[in-house]
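K.L.:
What follows is a predicted structure for the sequence shown.
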Amino acid sequence: MMADAEDRLIRLEETVAYQAKTIEELSDQLAEQWKVVEQVRAKLDRLTERFLNLEEQTHEAVPITKPPHY
């Protein structure tokens, strides 16, 4: 009876240790993914700014005239 309780306790400790390791690994992966998300967000912000600047330049450069068929 005592051996069963000891075996059960050992299995529970192993399970807890495995779960703690898994949680730590997942936390590390989440932190890495967050860095990637931040990099992508920064790149998107820069591209959006460039697009808006190009769009403004295009509007200023194109004169508004009637097409030749009018």
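P.N.:
Arrived safely.
K.L.:
contacts and neighbour counts: CA atoms only from here.
P.N.:
Will do.
K.L.:
And the helices in the protein, which stretches?
P.N.:
Counting by DSSP state H, the chain has these helices, from start to end: 2-61.
K.L.:
Roughly how far does the residue nearest in space to the middle of the chain sit from residue 23?
P.N.:
Nearest to the mean C-alpha position of the chain, by Cα atoms, centre = their mean, lies residue 37 at 3.1 Å. Taking Cα to Cα, to the nearest Å as the measure, residue 37 falls 21 Å from residue 23.
K.L.:
let's bring in a second model and compare:
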Amino acid sequence: MTAGEIPEDDAAGRIARLEEHVAHQANAIEELSDQIAEQWRVTEQLRSKLDRLTERFLALEEGAAEAPAITRPPHY
């Protein structure tokens, strides 16, 4: 064995640890992807609700602008 060589036992152990590390990272990436998808769904729901509320507010505001002016009743 030369100075740069790794014993076969150590190499197999290192490979096993690297494979385990990659598996954990793949699992974490999948969980994060699921969370992002859920947050995107919630964001879209909130955006839709905000759009509907904005439309309702604008419609109510238009209706309020068309209300007759307040005048004194004729009996004054």
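P.N.:
Yep, that arrived. Keep in mind that what you see is a predicted model, and the values were worked out from it rather than measured.
K.L.:
Would you pull the TM-score for this pair?
P.N.:
Once superposed, chain against chain, the TM-score is 0.88 (TM-score structural alignment, normalised by the length of the first structure); 65 aligned residues with a Cα RMSD of 1.2 Å.
K.L.:
The residue nearest to the centre of the first structure matches what in the second structure?
P.N.:
Under the alignment defined by TM-score structural alignment, residue 37 of the first structure is paired with residue 43 of the second structure.
K.L.:
so how far is residue 37 of the second structure from that match?
P.N.:
10 Å.
K.L.:
Over to residue 53 of the second structure?
P.N.:
24 Å.
K.L.:
what lines up against residue 10 of the first structure once you look at the second structure?
P.N.:
Under TM-score structural alignment, residue 10 of the first structure pairs with residue 16 in the second structure.
K.L.:
What of residue 58 of the first structure?
P.N.:
Using TM-score structural alignment, residue 58 of the first structure lines up with residue 64 in the second structure.
K.L.:
The first structure: which residue goes with residue 28 of the second structure?
P.N.:
For residue 28 of the second structure, the aligned position in the first structure is occupied by residue 22, per TM-score structural alignment.
K.L.:
show me the contacts for its match.
P.N.:
Listed by Cα atoms under 8 Å, 6 or more residues apart in numbering, the contact set of residue 22 of the first structure is empty.
K.L.:
list the contacts for residue 59 of the first structure?
P.N.:
Contacts of residue 59 of the first structure (Cα under 8 Å, 6+ apart): none.
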